[in-house]
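S.K.: what follows is a predicted structure for the sequence shown.
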Amino acid sequence: MLRSLIITATLAVCGAAHAQTAPSASDIAHYSGLHLAAHEGRVDEIDRLIAAGADLNARDNAGRTPAHVAAFASHDEAVAALAKGGADMNALENRVYDVLTIAAVANDPELVSLAMELGNKPDLITSVYDGTALIAAAHLGHHEVVARLVAGGAPLDHVNNLAWTALIEAVILGDGGPDHVKTIEILVEAGADKTIGDRDGVTPLQHATERGYADIVKLLD
């Protein structure tokens, strides 16, 4: 119980400081060119600006490229237009997020698949936790996103700098409900290593047992 409380408190503090941050109203008010067109999803304007030589990888004050801005606004066609024009789909903004992880956190399966099709690498190391899009999606129980990332070749057993895999995050940061159960089912069926423990050697099964997550215990046992 004490370990669970420590884990929860640690992530609450760290997450508040390092969570993804979409463009604010103030940011948007200062946008022009490709950043504005991306935010508004205006593909014709994106194409016009690209043809005129606009910088596809220009950064706003938070390090967001137009592709990041389009992803935060869920404008799939704008993301595609930028990528096809030559935008770097593996660029990281100041909080170390790429388009793919933005889409994963937003629970946007279609954009997740599109980002990978456009060259966004599913094994890219993202966030200040040195994680991946898969770990972020597993943490949140976004099982359809998890399924698409797995199908796209995302590394199942990447260990972040908290010493957590996607399986561990789905257990200790999940609620044990249907979405996290399905997430863990997908990871286990895909071959995620159930024996990898956290930095104290505590396995996903042990964490699930400690929390009384019976359905998850059945999947991990």
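M.R.: Good, I have the coordinates. What you see is a predicted model; the values in this text were computed from it and never measured. Numbering: from 1, shown residues only.

S.K.: hey, let's count contacts and neighbours off CA atoms from now on
M.R.: Noted.

S.K.: so what touches the lengthiest helix in the chain?
M.R.: Longest helix in the chain by number of residues (criterion: DSSP state H): helix 2-18. Helix 2-18 is contacted from outside by Arg95, Ser127, Val128, Ile172, Leu173, using Cα atoms under 8 Å, 6 or more residues apart in numbering.

S.K.: check it against this one:
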Amino acid sequence: MRGSLVSLVVALVVTAHPTMSVGQRASGKDLLRAVMTKDVDAARIRDLLSEGADIDARDEAGRTALLIATHDNRIAVARALIEAGADVNAKDRIDDSPYLYAGAHGHLEILKMTLAHGADVKSTNRYGGTALIPASERGHVDTVRTLIEAGVDVDHVNNLGWTALLEAIILGDGGERHQRIVGFLVKAGADVNLADRDGVKPLQHARSRGYREIEAILASAGAR
């Protein structure tokens, strides 16, 4: 009779956790493999975490499950990980973190979640830039506004000697998105006369590229 009861309990455990052997706990590798599966859902992530998977385990590139999910802008999976306590500032081997990557690539919903869960707005990428700088360059209007509101330093200078304002002009296309971003940066107090390493100021860069609308925004803010 006792043996029958033990067998029944074992059967119930195996049924409840079909991917695990009896007495086995989920590992960080299990979580990483799951997140790399494009059709994995948030429920499966939560199951693996409840089974003991290391939430901040890293793959060979130093990426956590959250960073992998952020790469593909998988919002539901990222939310499940963040709400369970995943480190939004954990960097991989090339100094990307979920926060920095979401900001640079305009993954706005994930970015907002990282900001609500302790993102380090002073952290920098491999180019020595804050999340605001690539977001400005790439024309992610709502992302730029969100990062400014979060308190990112608008005059931070990266390893190239460029601020967010300079990158928006030098690497932007001068179109409506970059005009709006320049306007946001100026309104937030960006130094419109802060030159690059060659002594070239934002207004000069705008003029040389024929970005008349941006030139007007800068001139009205006192750019020389």
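M.R.: Great, that's in hand. Because the structure is predicted, anything quoted here is derived from the model rather than measured.

S.K.: and the furthest pair within the contacts of helix 2-18 of the first structure?
M.R.: Spatial extent of those (Cα to Cα) is set by the pair Arg95 and Ile172 at 23.1 Å.

S.K.: distance of the residue in the first structure that Ile110 of the second structure lines up against from Ser32 of the first structure?
M.R.: Counting by TM-score structural alignment, Ile110 of the second structure corresponds to Leu111 in the first structure. Remark: distance between Leu111 of the first structure and Ser32 of the first structure (Cα to Cα, to the nearest Å) = 24 Å.

S.K.: those two - which one has more neighbours?
M.R.: For Leu111 of the first structure versus Ser32, the count of surrounding residues by other Cα atoms under 10 Å is larger for Leu111: 24 against 11.

S.K.: could you confirm that one falls within a helix?
M.R.: Yes: applying DSSP: H, G, I helix; E, B strand; the rest coil, one finds Leu111 of the first structure inside a helix.

S.K.: so it touches Asp76, yeah?
M.R.: Yes: contact criterion Cα atoms under 8 Å: Leu111 of the first structure and Asp76 qualify, at 6.1 Å.

S.K.: now check the first structure for the residue matching Ile82 of the second structure.
M.R.: Using TM-score structural alignment, the partner of Ile82 of the second structure in the first structure is Ala83.

S.K.: can you give me the buried ones in the helix or strand that match falls within?
M.R.: Secondary structure assigned from DSSP states H and E places Ala83 of the first structure in helix 76-85. Within helix 76-85 of the first structure, the residues that count as buried by 16 or more other Cα atoms under 10 Å are Asp76, Glu77, Ala78, Val79, Ala80, Ala81, Leu82, Ala83.

S.K.: list just the nearest of those residues to Glu189 of the first structure.
M.R.: Nearest member of the buried residues of helix 76-85 of the first structure to Glu189 of the first structure, counting by Cα to Cα, is Asp76, at 29.7 Å.

S.K.: pretty sure the closest one contacts His68?
M.R.: No: look at Asp76 of the first structure against His68 with Cα under 8 Å: they stay out of range, at 11.1 Å.

S.K.: so Ala195 of the second structure makes contact with Lys201?
M.R.: Yes: applying Cα under 8 Å, one finds Ala195 of the second structure in contact with Lys201, separated by 4.1 Å.

S.K.: run through who's touching stretch 144-161 of the second structure.
M.R.: 103, 112, 115, 121-122, 127-132, 135-136, 163-165, 181, 184-185, 188-191, 196-197.

S.K.: just checking, which of these belong to helices?
M.R.: Gly103, Lys112, Leu115, Leu132, Ala135, Ser136, Ala164, Leu165, Ile181, Phe184, Leu185.

S.K.: now do the contacts for the fifth one.
M.R.: Taking Cα under 8 Å, 6+ apart as the definition of contact, the neighbours of Ala135 of the second structure are Gly103, Ala104, His105, Gly106, Val141, Thr143, Val144.

S.K.: repeat that for the third one.
M.R.: The neighbourhood of Leu115 of the second structure, defined by Cα under 8 Å, 6+ apart, consists of Tyr99, Ala150.

S.K.: what of Ile172 of the first structure?
M.R.: Ser4, Ile7, His207, Ala208.
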